[in-house]
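[1] Sequence plus the predicted model coming up.
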Amino acid sequence: MRAVIYDSYGGPEVLRLTDIDVPEPAKGQIRVKVLACAVNLSDWEHLTGSPLWVRTVAGLFRPKKPVLGSDIVGLIDKLGEGVSGFDIGQRVMGDYVFSLGGFAEYVCVPAKETVAVPDALSDEVAACLPQAGGIAVAGTEGLSQGDRLLINGAGGGSGTMALQLAKTAGAHVTAVDNSKKFEWLITLGADDVIDYSKVDFTETGAKWDRILDMVATRGPRELSRALAEGGTYKALGGGVPSLLSIVIGGKLLSRNRSIGMLLVPSGEALTNRVAELAVEGRITPHLEAVLPLSSVPEALDRTGRGDVLGKLVIKPGLE
C-alpha cells in the first residue's frame, strides 16, 4: 500500500511517499481503508519532535510510529480478535492521536476509540471533527451569554469551531491570529481581531472572562493582566518552559483567576458529541483543501507555519 513515512525527526524533507506492507489488526483493533485524514498541528509536532515534551509520547530519539495522521475516516476492512459491534464495510471515524497511521491507504486503529460516521457528514468534513472539534467543545464548555472570550490561534481548525460554539452561546469573541485571516474570521462571527505579530493581547489593557490559547508562549504574570476577576485561562499546547510556568506558576501567581492547561477527554464519547454538533449545524469546519498523499509534506509545512484557513484534509483516493 502507499503511505507517507518518516524515520527521524525533522521538517517536511524527512517525509517520503513509498510502498509498505498492509498492516494486520491486533487484538482489539480494526483495519480501515482510509477515505480521508485531516492534518493537525499535533502531526507537525510529531514530525519535528518539538516541543520536546512530544518526544515522551512519540519517541525520545526517533519516532516510534512511521506514519502520521490521527483524525481518520475510513471503511472497515478487517476486524481484529475480540472486536464486536462493527461490520465490514462500515464507515467509521476517530481521533487516533496515540496510534496514528492515517496518511496511508490502510491503517489499524483501536476499536474502542472508533465511532460510526453519521450519514449526513461527508468523508472530508467528518475527518476535520474528532481532534479539532473535541478541542473546540472542551475549550468553550460553560460559556454564557455576554462572556468575553479571547481565542489565541483562532484561524485554525480548533479555533474556528470554538469561535462558532462561542457565538452560539452568546459570547463576545476576540480572535487572535495573523492579519491575513481577519476578514475571514469576522465573517465567522469574531467581534474583534488582533494581529499577534504586532500586538501582545496581554498588553492592551483589555480583560477577558475566558482565554483559550492554542499555543502558549506567555507566563502566568502576563496572562493575569488579561484576565478579568474570576477569569479562566486554558492552554492547549506550547513549549516546555511556557507550559511549566503555567502548570506550576499558574496557581501561585494568579489571584482570583484560574490559569492552567486544557484537558480534552478525547475518545468515543467526545467524538460522537462533536459529530452530533456538526449534523445539527452548530459547528461547520472550514475545509480549505482536499489533497492527495503526495501533498502531505506541503500540508504539514503550512500547518506548522499557521498558514491554513481552517483545515486541510488528505485523501489517499486522489492518487
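    Yep, it's here.

[2] CA only for contacts and neighbour counts going forward, please
    Fine.

[3] who does the host helix or strand of A136 touch, helix- and strand-wise?
    Under the criterion of DSSP states H and E, A136 resides in helix 130-140. On a contact count with 3 or more CA pairs under 8 Å, 6 or more residues apart in numbering; DSSP states H and E, helix 130-140 meets strand 91-95, helix 157-168, helix 268-279.

[4] Which of the ones you listed has the highest mean neighbour count?
    Mean neighbour count (mean count of other CA atoms under 10 Å) peaks for strand 91-95 among these, with a mean of 28.

[5] So what touches that strand?
    By CA atoms under 8 Å, 6 or more residues apart in numbering, the residues outside strand 91-95 that reach it are 70-76, 113-117, 126-127, 130-131, 266-268, 271.

[6] ok, second structure coming up, stack it against the first:
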Amino acid sequence: MRIAAYHRYGAPEVVGVEERARPEPGPGEVRVVVHAASVGAADAAGRSGSPWFARLAFGLRRPRNAVLGSDFAGVVDAIGEGVTRFAVGDRVFGATGADGGAHAEAVVVAERGAIVPLPDGLSVESAVAICDGAMTALPFLREGGRVRPGMRVLVNGASGAVGSAAVQLAVQSGAEVTAVCGPAHVELAASLGAARVIDRTRDDAFSAGAPGAPFDVVFDAAGKSSFRRARRVLTAHGRYLTTVPSWAIMLQQLTSRLGRRRAVIMFTGLRSAEAKRPDLEELAALAVSGAFTPVVDRVLPLGAVAEAHRIVDTGHKTGTVVVTPVPEYQEA
C-alpha cells in the first residue's frame, strides 16, 4: 500500500509517498481502508518538530513514527480475532491519537479505540473534519469554559478547524458568540452563527470597549493571543482558553487559580478512547441533523500531501485540509 512518510524534521517537502506492506489486524483490532484523513496543525508540528513541545510527542532527535495522521474515515476490510463491534464492510471514522498512521491507504486500530460507525448522510471528508476541529473545540467549551446559555464567548481564529467548530458549538450551547477572523472569512464566520464578527485587520478584539465585551470565555483557537491581553475583555470570573501550550500559559494556569480570571490549557488529544467515542457519536449526529457543519478547506490526493502541509503552514486555511489515500469510488 501507499503511505505518506517522513524520516527527518523539516519543511513540507520531507513528506513523500512510499510503499509499505499492508498491515494485518491482530486480536481485538480492525483494519480500515482510509478514504479520508485530515492534515492539521498537529501533523505540521510533528513534521517540522516545532515548537519545542512537539518533539516530546513525536521524537526528540528524529520522528518516532514515519507516518503522520490521526484522523481517519473509511471502511473496515479486515478484522482480528475477538472483534465484536465491527464487521467487514462497515463505514467507520475516528482517531488514532499519538500513534498516527492515518496518512496511508490502510490503518490498523484497536476495536476499543476512538472509532465509531460512520452514519449515513455524513461524508468521509466531513467526518475527519469533525475529528480535526470539533473534537478539540467541544471539550474546551464544555470542560474548559463551562459554556452555558446566555454566556458571552469570543472565538479568536474563527475560520480554522477548531475555531469554526467552536463558533457553532458555542451557539448550540446557547451562548452569544463574537468571532474574530481575517477579512476573507468574515462572511463564513457570520454564516456559522456568530452574533458579530470582528475583522482582526481592522479592529482589536482585545482592547477596552471591544464589540461584545466583556466576555465570559475567550477561546483562542488560533493560539495567537495571550492571557495578558484577554484579561482586558474578560468578566471578573472569565476564562481564557488556548490550544497552544507554552511555558507561560502553563504557569498562568497554575497561578490564575489564585485569582478570579482563569487561564486554561487542555490536552484534548490525550483523552481516553472511552471519553472520545461518545463525543464522536454526538458530533456526527449533530452534523447529520444539520445543526453543525464541519468546514472543509479542500480535498487533495495522497500524492499532494506535501502541498497539504504547505497550506496548513500558512496559518490561513479555512477549516480542515483533507487527503484521500483511497478515494471512495476506487476499489481498495
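    Everything's here; your move. Computed from a predicted structure; not experimentally measured.

[7] Give me the TM-score for this pair.
    Once superposed, the chains reach a TM-score of 0.90 (TM-score structural alignment, normalised by the length of the first structure), with 316 aligned residues with a CA RMSD of 2.2 Å.

[8] so where do the strands sit in the stretch 151-300 of the second structure?
    Taking DSSP state E, counting those that start in this stretch as the criterion, the stretch 151-300 of the second structure carries its strands at 152-156, 176-181, 196-199, 215-220, 234-242, 262-265, 296-301.

[9] Now distance to R20 of the second structure too, for those strands, in JSON lines please.
    Listed next are those as JSON lines, based on distance: least, CA to CA, whole Å:
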{"stretch": "strand 152-156", "distance to R20 of the second structure": "41"}
{"stretch": "strand 176-181", "distance to R20 of the second structure": "41"}
{"stretch": "strand 196-199", "distance to R20 of the second structure": "46"}
{"stretch": "strand 215-220", "distance to R20 of the second structure": "39"}
{"stretch": "strand 234-242", "distance to R20 of the second structure": "38"}
{"stretch": "strand 262-265", "distance to R20 of the second structure": "37"}
{"stretch": "strand 296-301", "distance to R20 of the second structure": "18"}
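
[10] Out of those strands, flag the one nearest A208 of the second structure.
    Closest of these to A208 of the second structure is strand 234-242, at 10.0 Å (criterion: CA to CA).

[11] Have a look at how far, on average, the closest one is from the first structure.
    In the superposition against the first structure, strand 234-242 of the second structure averages 1.4 Å from its aligned positions (mean CA distance after the TM-score superposition for the first structure).

[12] Return the residue of the second structure aligned against L149 of the first structure.
    Superposed on the second structure with TM-score structural alignment, L149 of the first structure falls opposite V153.

[13] Give me whichever of the strands of the stretch 151-300 of the second structure is most buried.
    strand 152-156 (a mean of 30).

[14] mean offset of that one relative to the first structure (after superposition)
    With mean CA distance after the TM-score superposition for the first structure, strand 152-156 of the second structure averages 0.9 Å from its match.

[15] Run through the neighbouring helices and strands of that strand.
    Using 3+ CA pairs under 8 Å, 6+ apart, strand 152-156 of the second structure sits against helix 161-172, strand 176-181, strand 215-220.

[16] The longest one: average distance to aligned residues in the first structure?
    If you overlay the two and look at helix 161-172 of the second structure, the average distance to its match in the first structure is 1.7 Å (mean CA distance after the TM-score superposition for the first structure).

[17] With the last one instead?
    By mean CA distance after the TM-score superposition for the first structure, the fitted strand 215-220 of the second structure averages 1.1 Å away from its aligned residues in the first structure.

[18] So which elements touch that strand?
    Against strand 215-220 of the second structure (3+ CA pairs under 8 Å, 6+ apart) you get strand 152-156, strand 234-242.

[19] now it, how far from the chain's geometric center?
    In terms of CA atoms, centre = their mean, to the nearest Å, the centre of strand 215-220 of the second structure is found 19 Å from the chain centre.

[20] list the buried ones in the helix holding A136 of the first structure?
    For helix 130-140 of the first structure, a neighbour-count test (16 or more other CA atoms under 10 Å) marks 130-140 as buried.

[21] With stretch 307-319 of the first structure instead?
    308-316.

[22] first to last residue in it, what's the distance?
    24 Å (CA to CA, to the nearest Å).

[23] before we move on, what about stretch 14-25 of the first structure?
    First residue to last in stretch 14-25 of the first structure (CA to CA) measures 27 Å.

[24] Tell me the gap between it and the middle of its chain.
    24 Å.

[25] can I get the helices and strands packed on strand 215-220 of the second structure in a markdown table with distance to N65 of the second structure?
    Shown next, in a markdown table, are these (distance: least, CA to CA, whole Å):
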| stretch | distance to N65 of the second structure |
| --- | --- |
| strand 152-156 | 32 |
| strand 234-242 | 27 |
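
[26] and of those strands, who's closest to R55 of the second structure?
    strand 234-242 (19.7 Å).

[27] Can you classify the equivalent of E307 of the second structure over in the first structure as helix, strand or coil?
    Counting by TM-score structural alignment, E307 of the second structure corresponds to E298 in the first structure. With DSSP: H, G, I helix; E, B strand; the rest coil as the basis, E298 of the first structure sits in helix.

[28] which of the residues in stretch 1-11 of the first structure are buried?
    Those would be 2-6, 8-11, for stretch 1-11 of the first structure by 16+ other CA under 10 Å.

[29] ends of it, how far apart?
    End residues of stretch 1-11 of the first structure are separated by 24 Å (CA to CA).

[30] same check, this time on stretch 200-215 of the first structure
    Using CA to CA, the end-to-end distance of stretch 200-215 of the first structure comes to 14 Å.
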